[in-house]
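>>> Sequence and predicted structure are below.
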Amino acid sequence: MFTMSALEFSLEQRIALFAATILWYLMILVGNFTLIIVVITDKHLHEPMYVFVCDLCVNSIYGTAGFFPKFFVDLFSPRVISYAGCMLQGYVIHSSTCCDFSILALMAYDRYVAICQPLSYHSVMTKQKVSVFVFFSWLLPLTLMFMNTATLLGTALCGSHINRLYCVNWMVFRLTCSPPIANVAVSYFNMLFYFGHAIFIVWTYIYMIRTCKLSRENMGKFIHTCLPHLVCLGTFSFTVLLDLLYIRFGSATISQNLNNFMAIENLLIPPLINPLVYGFQLTKLRAKILNLLKIKTKEAKIKSATGYRKD
């Protein structure tokens, strides 16, 4: 069993934190499920950009499921987790983060083709190719993080305390008596692989900006379709980099509560920001969601009116 970082709160504060956190988690679920249902049910939204948005929402639900349910239990019970549970939780959260990056890279490529090669867009981004892209956006992160986690299994540990609200492979790695070379090699490979993602995204935006400078129409298209991606990419990159830098170079003198918040900000902010940004910014999605809300409002009014007449 591992022990995890403590929550320095009274019972009343824990209850308030539970209420606030579960409300936040419900907003994440409602926002992401709404976009998923809207994209799946509307055939007009079966386009690459909306498919990738739907994929991003599915991944947000997957990643947050690795943290929030366990956190709700930990608020009112001893903060311990089994070795197997720790490995599973770390795998889910790590793989979700990597999936996010892969999907954001695909979205950057989709925008690059749409803006820089508009005439060949439909021949490049076919349904078959999009399906393959989505498949590999999950397969590669899940496989790479499985290799990372597998190289830690069975290693001798010289400690059992994880100073974090949830398990991460780096914390388990630091508890090993002798660091496994295989894990070091896989970790560096993963970092290089996703550094390649970052270079690819920068490259696509350089070419898009160069192309859009030549045309006002293209610049308007760039702002309309790329702004949501830039906001989500910026939010994701900032929160993940902040977490990575803190986990490796953070000071031991800061308060435990701040330490806990720094650990979970990447699980709180991007999963809620993504559906809000895309839901409000992309015209077709916004129109579909507003239409659904109008229909439900009308149905509620009709039901209340018919109920009143019956009375």
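Looks like it arrived, so ask away. Residues are numbered from 1 along each chain as shown.

>>> contacts and neighbour counts: CA atoms only from here.
Noted.

>>> which residues touch residue 6?
Contacts for residue 6 (CA atoms under 8 Å, 6 or more residues apart in numbering) come out as 79, 165, 256.

>>> Quick one: which of these is the most crowded by neighbours?
Most neighbours among these, by other CA atoms under 10 Å: residue 165, with 22 neighbours.

>>> ok, residue 110 - contacts?
Listed by CA under 8 Å, 6+ apart, the contact set of residue 110 reads 48-49, 125.

>>> Touching, residue 205 and residue 112? I think so.
Yes. Contact status for residue 205 versus residue 112: in contact at 7.3 Å, counting by CA atoms under 8 Å.

>>> Centre of the chain to stretch 13-24, how far?
Stretch 13-24 sits 21 Å away from the centroid of its parent chain (CA atoms, centre = their mean, to the nearest Å).

>>> Any idea how many residues pack against residue 142?
Residues within reach of residue 142, counting by other CA under 10 Å, total 19.

>>> Excluding chain neighbours, give the residue nearest to it in space.
In space, and not counting its chain neighbours, residue 142 is closest to residue 95: 5.4 Å by CA to CA, 6 or more residues apart in numbering.

>>> For residue 190, see how far away that neighbour is.
11 Å (CA to CA, to the nearest Å).

>>> just residue 121 next, same as before
Distance of residue 121 to residue 190, given as CA to CA: 31 Å.

>>> what do you get for residue 169?
13 Å.

>>> same deal with residue 259?
Taken as CA to CA, the span from residue 259 to residue 190 is 26 Å.

>>> Same check on residue 46?
Distance from residue 46 to residue 190, by CA to CA: 32 Å.

>>> Show me which of these two is the more surrounded one.
Between residue 46 and residue 190, counted using other CA under 10 Å, residue 190 has the larger neighbour count: 18 against 15.

>>> so which helix or strand takes in the closest residue to the more buried one other than its chain neighbours?
Of all residues not flanking residue 190 in the chain, residue 144 sits nearest, at 6.8 Å (CA to CA, 6+ apart). In the assignment (DSSP states H and E), residue 144 maps to helix 127-150.

>>> now for that helix, which elements pack on it?
Packing contacts for helix 127-150, counted by 3 or more CA pairs under 8 Å, 6 or more residues apart in numbering; DSSP states H and E, involve helix 48-65, helix 83-116, helix 181-212.

>>> any idea which helix or strand comes after the second one?
Going back to what we said before, that points to helix 83-116. Next element after helix 83-116 (DSSP H and E): helix 121-124.

>>> Please point out which parts of that following helix sit buried.
121, 124 (16 or more other CA atoms under 10 Å).

>>> another one to put next to it:
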Amino acid sequence: MSEPVFTLHGLNDTQANRRAYFSVTLLLYSATVLSNLAVVVIVAAEESLRRQPMYALLCNLCVNSVYGASSFYPKLLHDLLADAHRISHGGCMVQIFGVYSYVFCEMTSLAVMAYDRYVAICLPLSYHLIMTRQRVGQLLLLTWGLALTEGAVGVALTGRLPLCSRHIDKMFCTNWAVVKMACSDTTANNIYGFLLISFHVSQVLLIVVSYGHIIRASVRSTAGRRKFLQTCLPHLTTLVVFTLSLLFDALFSRYGSGAGLQTLSNLMAAEFLVVPPLINPLVYGMNLQRIRSRVLRALGINKVQASA
């Protein structure tokens, strides 16, 4: 018995300009991978940076960005040049696992980074006693362990469902799109989804509380305000971009589908996979002076400015 195959309908409007779409998509994927890996390489090559918890956590965020982008772009690039946009049931489950474990890892990573900034600004004298290399390693293992477990359980619950349809109105597989096609009861999926949402909303609340303390501590001194602008503002920017991207996708998936909106639907559906991974290294690279200076040095810009 052959494996069931899904048909993806999200790219039906791209056939006339498929090569142009392919070129833009390839450029975005390349820029995402190269910019994130550049940050990782810069931190890894500089001993003074890789020993600092903040930069280790930043590298983890960049690695997750590459992971998330790679769960989305390769299949999209293939489909942009293909006449038929199909994916096997197993391939769909693998893509769902990759996309959602990326989301879960991103949320937990941002919560851990907020905790790191809280300790650095509110408890500066205890920072190196609390954020030891061992503690950072444990937090990273916890982040990935939670994300991969959450993704695996979700895929297991969705993969067991008998389906009444094989047509997905997006350009990639999503858990919600597959669950909607189920012919059986999806109560377990709904309960699990509610638990996941509750858990990650609690992480957002933790971030909000942390930044309430951080802002209160920062306004007391010029040094605190400087540290907030240099190290907390990039984190807040990343958090806002990622949260809004997820919100747009969730709202549009449930309330914005309709004829004549496929291009907009594609943009909204892919935003959380395209924008945050591309923006993160740019935001941190522009705001973290030590990374920015090393990028400029690698490009030879510092030398040009010095000679001028």
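All right, it came through fine. Remember, predicted model here, so these are calculated numbers, not experimental data.

>>> ok so, going back, where does the helix holding residue 144 of the first structure end up in the second structure?
Counting by TM-score structural alignment, helix 127-150 of the first structure pairs with residues 133-156 of the second structure.

>>> Counterpart of residue 194 of the second structure over in the first structure?
By TM-score structural alignment, residue 194 of the second structure lines up with residue 188 in the first structure.

>>> just to revisit the earlier point, just so I know, which of the helices and strands packed on helix 127-150 of the first structure lies nearest residue 278 of the first structure?
helix 48-65 (7.6 Å; CA to CA).

>>> what's the angle from that closest one to helix 127-150?
Angle, helix 48-65 of the first structure to helix 127-150, by axes from the mean of the first three to the mean of the last three CA atoms, to 10 degrees: 20 degrees.

>>> At the geometric centre of the first structure, which residue sits there?
residue 60 (4.3 Å; CA atoms, centre = their mean).

>>> From residue 193 of the first structure, how far out is that one?
From residue 60 of the first structure across to residue 193 of the first structure, the span is 21 Å (CA to CA).

>>> go on, residue 233 of the first structure?
Noted for residue 233 of the first structure: a distance of 17 Å to residue 193 of the first structure, by CA to CA.

>>> mind putting the contacts of residue 6 of the first structure in TSV, distance to residue 148 of the first structure and secondary structure included?
TSV is the format used below for these (distance: CA to CA, whole Å; DSSP: H, G, I helix; E, B strand; the rest coil):
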residue	distance to residue 148 of the first structure	secondary structure
79	25	coil
165	20	coil
256	28	helix
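
>>> and of those, the nearest to residue 68 of the first structure?
residue 165 (10.3 Å).

>>> and the closest one, what pairs with it in the second structure?
Checking with TM-score structural alignment, residue 165 of the first structure has residue 171 as its match.

>>> what's next to stretch 32-45 of the second structure, contact-wise?
49-50, 55-56, 59, 62-63, 65-66, 69, 277-278, 280-282, 285, 291, 294-295.

>>> So which bit of the first structure is it matched to?
So stretch 32-45 of the second structure sits over residues 28-41 in the first structure, by TM-score structural alignment.

>>> what's the mean distance for that stretch versus the second structure?
Superposing on the second structure and averaging over aligned pairs (mean CA distance after the TM-score superposition for the first structure), stretch 28-41 of the first structure comes out at 0.8 Å.

>>> what do you get for stretch 188-201 of the first structure?
After superposition onto the second structure, stretch 188-201 of the first structure sits on average 0.7 Å from its aligned residues (mean CA distance after the TM-score superposition for the first structure).

>>> Need the residues that contact that stretch.
Residues outside stretch 188-201 of the first structure that contact it (CA under 8 Å, 6+ apart) are 98, 101-102, 105, 108-109, 144.

>>> what about 10 Å?
With contacts defined as CA atoms under 10 Å, 6 or more residues apart in numbering, stretch 188-201 of the first structure is touched by 98, 101-102, 104-109, 112, 141, 144-145, 147-148, 183-184, 186-187, 202-203, 206, 233, 237.

>>> Among these, the buried ones, what's the PyMOL command?
Per 16+ other CA under 10 Å, the buried members of the contacts of stretch 188-201 of the first structure correspond to this PyMOL selection:
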select buried, resi 98+101+102+104+105+106+107+108+109+112+141+144+145+147+148+183+186+187+233+237
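
>>> Name the SS class of residue 87 of the second structure, please.
Secondary structure assignment for residue 87 of the second structure (DSSP: H, G, I helix; E, B strand; the rest coil): strand.

>>> From residue 96 of the second structure, how far out is it?
12 Å.

>>> Repeat that for residue 223 of the second structure.
Distance check for residue 223 of the second structure against residue 96 of the second structure: by CA to CA, it reads 44 Å.

>>> swap in residue 226 of the second structure?
Noted for residue 226 of the second structure: a distance of 41 Å to residue 96 of the second structure, by CA to CA.

>>> higher neighbour count, those two?
residue 96 (25 against 13).

>>> Report the contact partners of the more buried one.
Applying CA under 10 Å, 6+ apart to residue 96 of the second structure gives the contacts 71-72, 90, 102, 151-152, 154-155, 158, 172-176, 178.

>>> top of those by neighbour count?
With neighbours taken as other CA under 10 Å, the top of those is residue 172, carrying 28 neighbours.

>>> In three-state terms, label that residue for me.
coil.

>>> Quick check: nearest residue in space to it, chain neighbours excluded?
Leaving aside its chain neighbours, residue 172 of the second structure sits nearest to residue 8 (6.8 Å; criterion: CA to CA, 6+ apart).

>>> any idea how far the corresponding residue of the first structure for that neighbour lies from residue 83 of the first structure?
Under the alignment (TM-score structural alignment), residue 8 of the second structure pairs with residue 4 of the first structure. To residue 83 of the first structure, residue 4 of the first structure is 12 Å away according to CA to CA.

>>> which residues are in contact with both of the two?
160, 167.

>>> Can you pick out the residue with more neighbours from those two?
The residue with more neighbours, out of residue 4 of the first structure and residue 83, is residue 4; 19 against 15, by other CA under 10 Å.

>>> how many neighbours does residue 233 of the second structure have?
Counted with other CA under 10 Å, residue 233 of the second structure comes out at 16.
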